[in-house]
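In: no sequence on this one, just coordinates:
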């Protein structure tokens, strides 16, 4: 059994894991789905105060409250947050799971891959003089949730929030001594139209992982393929022993 800490991606919050948490708990695991600063509709943190550091400070605090080492799971932007957090408290982390997530090298930022992913159909709408961004409403369903049920999509879109853009451009600061000491696996999503599989594979080639899983679905496997997502997360426990 393991303790999982789940980190959501941009525009989302802990609710995106709602179809995953209970099944994992039913398998005997402890599961903590994180709400990052500014990620919920009632959290009015100004966009300029939402930074990679504010994210990692929040996640570090949660992990340090646990009695055992945790398995960190990050989706999309959550991969950047997870990597930086791992650098700070590598002794508290058993393994890292990137679910169609940005896995970066030291000194890289998320925009490096986001802007070079020419196959991605995710289009941004910038707000507050560029401090924040939203996914354009006319393509959010096709970019993120094309394999999801229509009711799920309707419910999800109503909860999306603006994302601070400075997090996209902040360079990752990791070392082999700390971050590099932690085993990591990657979960590819083969039908992803937001972070396309070619870009996922390009990142993996630059940052090799101990194991790679594949789900034949969109950018949101926790909704489109929750059972497979749970199955993989349960399996990685053995990968990290």
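Out: Perfect, thanks for sending it. The structure displayed is predicted, hence computed values, not measured ones.
In: alpha carbons only for contacts and neighbour counts from here, please
Out: OK.
In: show me what contacts the residue lying closest to residue 77 once chain neighbours are set aside?
Out: Take residue 77 and drop its neighbours on the chain: the residue closest to it by CA to CA, 6 or more residues apart in numbering is residue 9, 4.5 Å away. Contacts for residue 9 (CA atoms under 8 Å, 6 or more residues apart in numbering) come out as 74-79.
In: what's the farthest-apart pair in the residues you listed?
Out: Maximum pairwise distance among the contacts of residue 9 (CA to CA): 7.5 Å, between 74 and 77.
In: Mind listing the shared neighbours of these two?
Out: Joint contacts of residue 74 and residue 77 (CA under 8 Å, 6+ apart) are 8-9, 101.
In: Please report the distance of residue 164 from residue 74.
Out: For residue 164, the distance to residue 74 (CA to CA, to the nearest Å) stands at 18 Å.
In: hmm, who's touching stretch 15-32?
Out: 1-6, 8, 33, 156, 222-223, 226-227, 229-230, 234.
In: Next one for the comparison:
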């Protein structure tokens, strides 16, 4: 069985993954979903990766899964630990030397034609049950940007098999945008599921199915 290391996005908490964790644990897997130090002005990407590595401890057979801006942290974890597979979900996909603050300009996201939403629920949680969306908002934290101008420290993408899973109805990172970025930056044609930006809350069973299938294909379940 695998250990799924689940990394949340900006201003969020490990709770985001709780339904997917329940699914995976019911199938016999182990899970780790730490809270990143996103409110700490002294913490940057290396500290985020250190938090994840500390939570992993001596676990093995690691499948690292990152949501949204967690795509900046996950490769650093893969550089520190022995990882079987990296899965990026509705992700940001960094280039070597690119700061998170420069991602919008670097990918052309700031020029991307897309619908605009002022309401947080409409943008992030449009297909999440209302009670879960409300709980997610209550648990959300401020995201420090104090060190988001620092370059992504890796010189190259880690030598780990990588899958990209995008959401067809994502209002944050539209599917067309992520298809292009995944192709340009990783040479990957992403897989797709229905739903918005937060499938761990809107489609936990389907997402767990995908993660388990990826592990069986390329990870320690072979």
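Out: On my side now, so go ahead. Here the structure is a predicted model, which means the values were calculated and not measured.
In: Overlay the chains and give the TM-score.
Out: Overall, the chain-to-chain superposition scores 0.87 on the TM-score scale (TM-score structural alignment, normalised by the length of structure 2); 215 aligned residues with a CA RMSD of 2.1 Å.
In: Just to be sure, residue 126 of structure 2 is in a strand?
Out: No. Applying DSSP: H, G, I helix; E, B strand; the rest coil, one finds residue 126 of structure 2 to be coil, outside a strand.
In: correct me, but it touches residue 201?
Out: No. In this structure, residue 126 of structure 2 is not within contact of residue 201 by CA atoms under 8 Å, at 10.7 Å.
In: in a helix, that's where residue 187 of structure 1 is, yeah?
Out: No. Under three-state DSSP, residue 187 of structure 1 sits outside any helix and is assigned strand.
In: Map it onto structure 2.
Out: The equivalent of residue 187 of structure 1 in structure 2 is residue 165 (alignment by TM-score structural alignment).
In: Pull the contacting residues for that match.
Out: Listed by CA under 8 Å, 6+ apart, the contact set of residue 165 of structure 2 reads 87-90, 190-193.
In: Which residue ranges of structure 2 form strands?
Out: Taking DSSP state E as the test, the strands found in structure 2 are 3-7, 30-32, 62-67, 83-89, 162-167, 191-193.
In: who wins for proximity to residue 43 of structure 2 among those strands?
Out: Per CA to CA, nearest to residue 43 of structure 2 of the strands of structure 2: strand 3-7, 15.8 Å.
In: how big is the offset of the closest one relative to structure 1?
Out: For strand 3-7 of structure 2, the mean distance to aligned residues of structure 1 following superposition is 0.5 Å (mean CA distance after the TM-score superposition for structure 1).
In: ok now that strand, how far from the chain's centre?
Out: Centroid displacement of strand 3-7 of structure 2 relative to its chain, using CA atoms, centre = their mean, to the nearest Å, is 10 Å.
In: try stretch 98-110 of structure 2
Out: Distance, stretch centre to chain centre, for stretch 98-110 of structure 2: 17 Å (CA atoms, centre = their mean).
In: Check which residues of it are buried.
Out: With burial defined by 16 or more other CA atoms under 10 Å, the residues of stretch 98-110 of structure 2 counted as buried are 98-100, 103, 107, 109.
In: Now, those residues that are in helices?
Out: Of the buried residues of stretch 98-110 of structure 2, the ones assigned to helices by DSSP state H are 103, 107.
In: Please list all residues in contact with residue 7 of structure 2.
Out: With contact set as CA under 8 Å, 6+ apart, residue 7 of structure 2 has these partners: 14, 33-34, 52, 64-67, 70, 73-74.
In: Residue nearest the middle of structure 1, spatially speaking?
Out: What sits nearest the mean C-alpha location of structure 1, by CA atoms, centre = their mean, is residue 75, with 1.9 Å.
In: quick one, helices of structure 1?
Out: Listed in chain order, the helices of structure 1 (DSSP H) span 18-26, 52-64, 78-88, 110-114, 140-144, 150-157, 166-169, 197-206, 221-224, 226-239.
In: hey, which of those is tucked in deepest?
Out: Ranked by mean neighbour count under mean count of other CA atoms under 10 Å, the helices of structure 1 are led by helix 78-88, which reaches a mean of 25.
In: With structure 2 overlaid, report how far that helix is off on average.
Out: Aligned to structure 2 and superposed, helix 78-88 of structure 1 gives a mean residue distance of 1.4 Å (mean CA distance after the TM-score superposition for structure 1).
In: In structure 2, which residue range corresponds to that helix?
Out: Residue span in structure 2 matched to helix 78-88 of structure 1, by TM-score structural alignment: 70-80.
In: what does the matching stretch rub up against?
Out: For stretch 70-80 of structure 2, the surrounding residues in contact (CA under 8 Å, 6+ apart) are 7-10, 45-46, 48-50, 52-53, 64-66, 86, 88, 91-94, 100, 152, 154, 157-158, 160.
In: one step back: closest one to residue 38 of structure 1 among the helices of structure 1?
Out: With CA to CA, the closest approach to residue 38 of structure 1 among the helices of structure 1 belongs to helix 52-64: 9.5 Å.
In: And the closest one, what does it pack against?
Out: In terms of contacts (3 or more CA pairs under 8 Å, 6 or more residues apart in numbering; DSSP states H and E), helix 52-64 of structure 1 is packed against helix 78-88.
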